[in-house]
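A.B. asks: Show me how the following folds:
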Amino acid sequence: MLNTVLKSVFGSSNDRYVKSIGKVVNQINALEPQIQALSDDELKAQTDKFRRQLDDGASLDDILPEAFATIREASVRVLGMRHFDVQMVGGIVLHRGEIAEMRTGEGKTLVATLATYLNAIEGKGVHVVTVNDYLARRDAEWMGQLHNWLGLSVGVIVPNLNEFERREAYNADITYGTNNEFGFDYLRDNMKHERRQMVQRPFNFAIVDEVDSILIDEARTPLIISGPTEDKQDLYIAIDEVVKTIPEEWYEKDEKARSIQLTEDGTEEIEKLLLEKGLLETQNLYDVENTQVVHHLDQALRAVHMFKRDTDYIVKDNKVVIIDEFTGRMMDGRRWSNGLHQAVEAKEGVPIEPENQTLASITFQNYFRMYPKLSGMTGTAATEAAEFWDIYKMNVVEIPTNVPVQRIDEEDEFYKNTLDKFAAIAKAIKEKNEIGQPVLVGTVSIEKSELLSQFLEKEGVKHEVLNARQHEREAHIVAQAGRLGAVTIATNMAGRGTDIQLGGNVEFRIGDELADIADDDPKKQLEIDRIKAEVAAEKQQVLEAGGLFVLGTERHESRRIDNQLRGRSGRQGDPGLSRFYLCLEDDLLRIFGPDTLFAKMMNSNLADGEAIGSKWLSKAIETAQKKVEARNYDVRKHVVQFDDVMNDQRKVIYEQRGEIMEADRVDDVVVDMRHDTINSIVADACPPGSYPEQWDIEGLKERVQDVLGMTPPIDSWIEEDHVEPELIEERLRQESDAIMERKMAGADAADWRQAEKGILLERLDHHWKEHLATLDALRQVVNLRAYAQKQPINEYKQEAFGLFERLLDTLREDVTRILMLAEIRMQPVQSQGLPDLPDFLTGHIDPLTGLENSNDGDGSMDRPELFGSLAGSPRAAVGPGGSDTHNPYADMEISRNAPCPCGSGNKYKHCHGAA
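C.D. replies: The predicted model follows:
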């Protein structure tokens, strides 16, 4: 109560912050007459003027008022749109690295040009991140006109670009693209072997459009690049044979959770069996060295004792095919992840297909936190403000609307069951349709959209159904959803980034209806004038009918998604109406359970087809939504906690790779590795503080022979008086250095340096890949330690640190062994590119379920053009058998065995280099 009174007197903290920004807006407005007086050439010259000021020591904040006034005037001249004062506030918020929450229709795309232009003047690059490639293209073309006019270059990152086109786009002052494309390019860059092959520049500033969708909704599923693993067929079969022999008393099953645990006695017995088969590296099953074996053992236990043939899967054409537990249909092409499918294949004795192994991965949280300055904009962020601050340290600022909102938000209506609810919805839509009021219906799934469509067909209501799979077609339909009598059914996420204008969208109608008329045809202007007149007249009719009616068929588990749907209506002060219809069978309402007071009251007080509405019920729904939001936040936080551990290691590895790629020579690194390896070998055989008679001399000689390929007189060294381990280390270092010097003397110095560099990078990548696989397996099993009253995340941190140290030790020894034992025959060094594209898969994998979740933010799933290849899909016009016989890469130094830069997926010698 006291807070309410204080807010009414002093305003909220958000109000006070927005008011403080008003002082800067006043400075911008004061400059407007001066900027308006400039000629076009003088206005274009402002960009160079600002760059000189920055070179002379001015900050971006110093030039902000004049820069914003410049782009406002340029927008008027180029686009015919002038930024409102509230849009200036939004631009300042974005420049400060905060989130601007702006209602739908307030012009977020135009707002972004302010902060984009100001920050791009530095020349360090600005990334504008969108939820799908249609919006990336649209915004780059639309707002690119403005930036190009002011002398800034604009690039766009979309699927099917080759490496050179990507590099050119990233080198532009401003780069538009999707979150997935940016993320996968980062991972791919850190798999390359030469700095010149990398496409991205160092991170500077990013503006994330629909920031809640990208940084919240998609943040649960990391981006993963994977490739086939080495053949583990013998391991699967051996573990399967062990698991099939164990009696029931050795394990406990949890049918509901579909999990299975070994008992204490069972663990001891299994250890014995695995040791007999030579599958364990140490005596204890749960030692970190046996992590992979434990992981595959768990999957084999599930496969043999939990998954049933002809219930969970069938064997068809000598392959294991999953059966959908809800529909009973075969799911051809789908495979269980994390080795489970391979375990079932071993159980059934069918050919075992290799797993896909993670080669590189990153969460969106850790990707976007690499930007020194990150900002975002959306219509709905306030409900997730705590998460934005906790994870990204971004403050959410609610920007006031340019014109007060006129939309009426009615109370929810509750029904007993789905059929009653949909009958009522169809009736309401028909009533609005008869008076010409346009209706936008939001559903939570494609199935619900189709069900409602059947009801409307019975009522004879003409309508459009969208499922957010084809963005360009979707944008055209959503843009016209405000026309007289229009009824549009869409999933709640559909159509983001496209305004619904009452009476229709003039630009979209011109594009759709006049596409066949040439621009210089005099008929075209007449037709444009006709369309504008029709839209204006139709808008007046829609306004009289009450504006856009937004109807929600059920509440989403997140209040934010409901607010997005509501925000479609009441754009720029237009009248509007919104209402949600709910029933006891809705997913969210089932949270209350069938035996709650809420459900009993509904069942006892409602007749069939009758509705009820009250603030108490709406409040109860909001409480349920808050609980689900909190749970989802916990899930995302859990994912990022585990990825933070890997992220620290990823930074070290990627930084090391970068230094190696940039270095002209790495001989000092190789020498240090060799010396460290020798020190480690001697320390293992001759522990510090021990007596010579306790030393493992035979083991020392074996290791020296194995790793260094040397047979020095260690016995005679030991016989000397007062011999110390340090002396043995020194002599081994001297002998190994002498051997390497002789090898280097017989080779060209430049070729030798390149060989060292190539071996170091290749081994680093190999061991990092194996390390990622071990961490994946560890993450799957570490939660079991909660049964021992231990925190899984703390256990994971500890184990992961130990594994990382082991990775570095193994890397040092491996590189030393290769260089010491290899017979060096120098050949012309070829540039190493990435492996052929078909060996790679990109995915957006849920780490908890293992299911692919390649969602581009608008509800569309499984889009091969976004996720099907490593460096873009093959380009139809350029490649083997294509129509383009010219080789645009002839003047470039490209290895014949490197992937062709056109993106075809073939080696250069089989593609453009074949001529």
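A.B. asks: hey, let's count contacts and neighbours off CA atoms from now on
C.D. replies: Will do.
A.B. asks: Which stretches in the stretch 651-800 of the chain count as helices?
C.D. replies: Applying DSSP state H, counting those that start in this stretch to the stretch 651-800 of the chain gives helices spanning 667-685, 697-703, 714-719, 725-745, 749-781, 792-821.
A.B. asks: so which of those gets nearest residue 16?
C.D. replies: In terms of CA to CA, the element of the helices of the stretch 651-800 of the chain nearest to residue 16 is helix 792-821, at 40.5 Å.
A.B. asks: The structure of the following sequence is requested for comparison with the preceding one:
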Amino acid sequence: MRNDKERGAGSRTKTGGKSRLGGTFRNWLFNTAGVADTEDLGQLADSAAARADAADQDASTTVPELLTGLRATPENGKNPIWTDQQLEDYLFCARILVAESMDVTLFDTQLLAAANMIRGTVVEMDTGEGKTFVGAVVAGAHALNGRRVHVLTVNDYLAQRDAEWMRPFYDSLSVTVSSVSAAVSRQERQQAYQSDVVYVSVNELGFDVLRDRTATAPAQLMLQPFDVCIVDEIDSVLVDEATVPLVLAGRARAELQSVDVADFVSGLNPDTDYTVEADRRNVSLTDAGIDRAEARWPDVELYSAAGTPLFSSINVALHAQVLLQRDVDYIVRDGQAQIVSDSRGRVASMQRWPDGLQAAVETKEGLVKTEQGEVLDQLLVKDLIKSFANVTGMSGTAVAVAEYLRTNYLLDAGRIPSHKASIRGDRPEQIYATGTQRDAAVVAAAMEAHATGQPVLIGTHDVGTSERFAALLTGNGVTCQVLNARNDSLEAQIIAQAGRLNAVTVSTQMAGRGTDIVLGGADPHRENAEAEHAAVAALGGLLVIIVGRFYSRRLDAQLRGRAGRQGDPGASIIFSSMDDPAANGQETHGLELSDSVSGATDDDGLVTKVGVSTLLDRAQRLSEQERFTTQENSWKYNELIAYQRQVVLTERSKALLEDAAALEPYEFGDAGRLAELRRVLAGQDLIEVCRAILLFEMDAHWSDHLALLSEQRAAIHLRALGRQNPLDEYRRETIFAFDGFLNRVHDSARATLQSLPVKDGAVDLEAAGIRRASSTWTYVVNEDPFGSQSDQIVKWLLKKMGK
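C.D. replies: Now for the predicted structure:
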């Protein structure tokens, strides 16, 4: 049997036992919040593997019998938690069925991972260890149990690929499988969501939730009730993108008005009119800049409540002009400003900044402004995940965020040992005084390895840096492949060759997720593939060079993990500089790194002082913690809104699905008008008219509610001037704004029904103002990429007031 694509053939590896970890370290690790001991199920997984290895022709009879006993039936019912024996029986069947249907032998470690995930634990598995197969085995188990399963991926390509790739295994279980992507029609989505297992990207599922929330007829609904969720790259989804709002927007009922401040901002002078903080996450007007603004708009007092919209517009435009960098934060492609995800390095499909910032960037680049409209509904990724009854998942770096997963999702995470022990060599970090010196050292290291034929992967932070290094290498006679957001469609082709002899690949963080670099190339059937694999291994395997630390050690670890696949040799090294963001945050973190290395460098600029790397570790941890804090604050601001939305959706669902609920508001408030219309309209026609009006008013009031809360949030930080807690005040305002919401909806619905034109036995809903958005669109909001604009206003006001 072959074990390719994500795996390489190898001997059986025992997963059970307690001897892998030293006692002291083991006690510390498994006393850490959220960290699970996955080896508790090791003996069970080993037993299932041993049974499968020993199975003979009788397995053709044994497997169907066991599956029949495991399958949920009206008689057996659902059994969410199998006994240990049932779980072992299933893993035994899965190993045999994968071998028969896909000619692949599952590793013992894959069975161990599947066992833990079926029991609800998030697993950490290295690159190349077969996470896709593990996800399928877990999904198959829940589907057998009568559960409906969603496998959430990070993009449409993976959803389609994995569903088709795993289909033979699902067929062997008599489990139906499908995938959903942006290109799929509503009718096709409805059919796909009927399957036992559905592969779909996180964003696309979220958008379908939003679409269902605005359905005006039961036949328009696409989704089935949520049950089990398996998340690929779970730390990226549940941590990095947890508070990202998914948005459904429509053409505004009223034309949006905004103040054009682009010309004013473009004429401001750095240092004189504005200053940029050391970490480049905030830019602020100076007193001179304020004076210029007040001279430009003499009728507006910027530091008053009435001047807040103008002040915010200026700050937004200033952020776009100064802090958002082309080919770093976004690229311009096909006439659009496309955001680049800082955790994935890819173009963030369908993502945009809030309308004001999006428009400011488009103005800066001279692009046609994208259509703006009112937000009809929104959904945080965290709320989407929490709507499932059961959640699990896998990632290469899950244990690092185990405490976060435990605190926010009540999930535990545990590490699965590699099928073969890793022999990758992670070399000591090299820190240089300047970025120029660091870059020279990176090029020299890449050229030295390339001269021997060893493949090299250079990982960079952004598009511009990747292209700069490609130019430096080309200038030194080294041919290289570039992988970044500009050519992300070629990712599979480029990565397939990145492990070959003499290959040099320069990539952004997109090479750190969802890729598997095979030494000698990804095609095992290519002529001389085995010989080339051996030749590359003899040279030391893939060398990963990371140019500057990322904001999170997890991202560094993901890039390191491209080397050393399944026991292959490999090496990684980080080249940092005192110019990097990790060091630039020194003032924020009080580390004073630049002063500490003054004079402690060699002739090439290499920092020789001991302990600087440890200080960078601290700065990096603090940087990641700041992100967690920002996410937590964002969640707190949205938590109450999510609760209010559920209240509204409960009533909306009743109105959509129950005739009595659609009529109830009118019967209690305007029974006379209802009786009059009953004489004109047939019974069901009247119900549909009442339903259409009620749903329209409910959706319109909710959209207005979101707009009001958005305005309040933009200015709520001004309450800090009165020594009030902005979050507490925002919650108080949110509760007050929602008070009587449904009563107002019902009043509006009755008023509309009262004035509803009736002619020749028919009603004209459009004439009564019941008009749905002529077009709707979905996007993801990268909210407050530099922190709250209101925070900057408050800081300036406090300064002006001498506080």
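A.B. asks: Hmm, residue 567 of the second structure is touching residue 425, no?
C.D. replies: No. Contact criterion CA atoms under 8 Å: residue 567 of the second structure and residue 425 do not qualify, at 11.4 Å.
A.B. asks: show me what contacts residue 550 of the first structure?
C.D. replies: Residues near residue 550 of the first structure by CA atoms under 8 Å, 6 or more residues apart in numbering: 439, 440, 441, 442, 565, 566, 568, 569, 576, 577, 578, 579.
A.B. asks: To which residue of the second structure is the fourth one aligned?
C.D. replies: So that's residue 442 of the first structure. Aligning on TM-score structural alignment places residue 442 of the first structure opposite residue 459 in the second structure.
A.B. asks: again with the last one
C.D. replies: Residue 579 of the first structure maps onto residue 573 in the second structure, with residues paired by TM-score structural alignment.
A.B. asks: packing partners for whichever helix or strand its match is part of?
C.D. replies: For residue 573 of the second structure, the host element (DSSP states H and E) is strand 570-577. Judged by 3 or more CA pairs under 8 Å, 6 or more residues apart in numbering; DSSP states H and E, strand 570-577 of the second structure is in contact with strand 425-426, strand 430-432, helix 435-452, strand 542-547, helix 553-560.
A.B. asks: The following helix or strand past it vs the first structure, average offset?
C.D. replies: Counting by DSSP H and E, the element after strand 570-577 of the second structure in chain order, helix or strand, is helix 581-584. By mean CA distance after the TM-score superposition for the first structure, the fitted helix 581-584 of the second structure averages 1.4 Å away from its aligned residues in the first structure.
A.B. asks: following helix 581-584 of the second structure, which helix or strand shows up next?
C.D. replies: Next along the chain from helix 581-584 of the second structure, counting by DSSP H and E, comes helix 586-589.
A.B. asks: Which parts of the helix or strand just after that following helix count as buried, going by neighbours?
C.D. replies: Following helix 586-589 of the second structure in sequence order, the next helix or strand is helix 593-596 (DSSP H and E). Going by neighbour count (16 or more other CA atoms under 10 Å), the buried part of helix 593-596 of the second structure is residue 593.
A.B. asks: Packed most tightly, which of the helices and strands packed on strand 570-577 of the second structure would that be?
C.D. replies: Neighbour counts (mean count of other CA atoms under 10 Å) averaged over each of those peak at strand 542-547, with a mean of 27.
A.B. asks: could you pull out the helices for the stretch 301-450 of the second structure?
C.D. replies: Under DSSP H, counting those that start in this stretch, the stretch 301-450 of the second structure gives helices at 308-322, 355-364, 381-386, 402-409, 435-452.
A.B. asks: which one of those lies closest to residue 167 of the second structure?
C.D. replies: Closest among these, using CA to CA: helix 381-386, at 24.8 Å.
A.B. asks: Would you mind giving the residues in the first structure matched to the closest one?
C.D. replies: Going by TM-score structural alignment, helix 381-386 of the second structure sits over residues 364-369 in the first structure.
A.B. asks: who's in contact with the closest residue to residue 390 of the second structure other than its chain neighbours?
C.D. replies: Excluding the flanking residues, the one nearest residue 390 of the second structure by CA to CA, 6 or more residues apart in numbering is residue 228, at 4.8 Å. Counting by CA under 8 Å, 6+ apart, residue 228 of the second structure touches 142, 147, 148, 149, 150, 388, 389, 390, 391.
A.B. asks: Show me what residue 228 of the second structure lines up with in the first structure.
C.D. replies: Match for residue 228 of the second structure (TM-score structural alignment): residue 205.
A.B. asks: go on, residue 704 of the second structure?
C.D. replies: Using TM-score structural alignment, residue 704 of the second structure lines up with residue 770 in the first structure.
A.B. asks: Burial check on that match, number of neighbours?
C.D. replies: 16 (other CA atoms under 10 Å).
A.B. asks: what about it, distance to residue 316 of the first structure?
C.D. replies: Applying CA to CA, to the nearest Å, the value for residue 770 of the first structure to residue 316 of the first structure is 33 Å.
A.B. asks: which of the contacts of residue 550 of the first structure sit farthest apart?
C.D. replies: Most distant of these, by CA to CA, are 442 and 576, 15.2 Å apart.
A.B. asks: What's the local residue count around the nearest residue to residue 420 of the second structure once chain neighbours are set aside?
C.D. replies: Nearest non-adjacent residue to residue 420 of the second structure, counting by CA to CA, 6+ apart: residue 567, 4.9 Å away. By other CA under 10 Å, 17 other residues sit near residue 567 of the second structure.
A.B. asks: residue contacts, residue 567 of the second structure?
C.D. replies: Residue 567 of the second structure sits next to 419, 420, 421, 422, 423, 424 when contact means CA under 8 Å, 6+ apart.
A.B. asks: again with residue 666 of the second structure
C.D. replies: Contacts of residue 666 of the second structure by CA under 8 Å, 6+ apart are 674, 746, 749, 750.
A.B. asks: need those in TSV with distance to residue 660 of the second structure and neighbour count, can you?
C.D. replies: Converted to TSV, the contacts of residue 666 of the second structure look like this (distance: CA to CA, whole Å; neighbours: other CA atoms under 10 Å):
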residue	distance to residue 660 of the second structure	neighbour count
674	13	18
746	14	20
749	15	22
750	16	25
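A.B. asks: Most widely separated two among those residues?
C.D. replies: Among these, 674 and 746 lie farthest apart (CA to CA), at 14.0 Å.
A.B. asks: Under the alignment, what does residue 620 of the second structure map to in the first structure?
C.D. replies: Under TM-score structural alignment, residue 620 of the second structure pairs with residue 625 in the first structure.
A.B. asks: No further questions, thank you.
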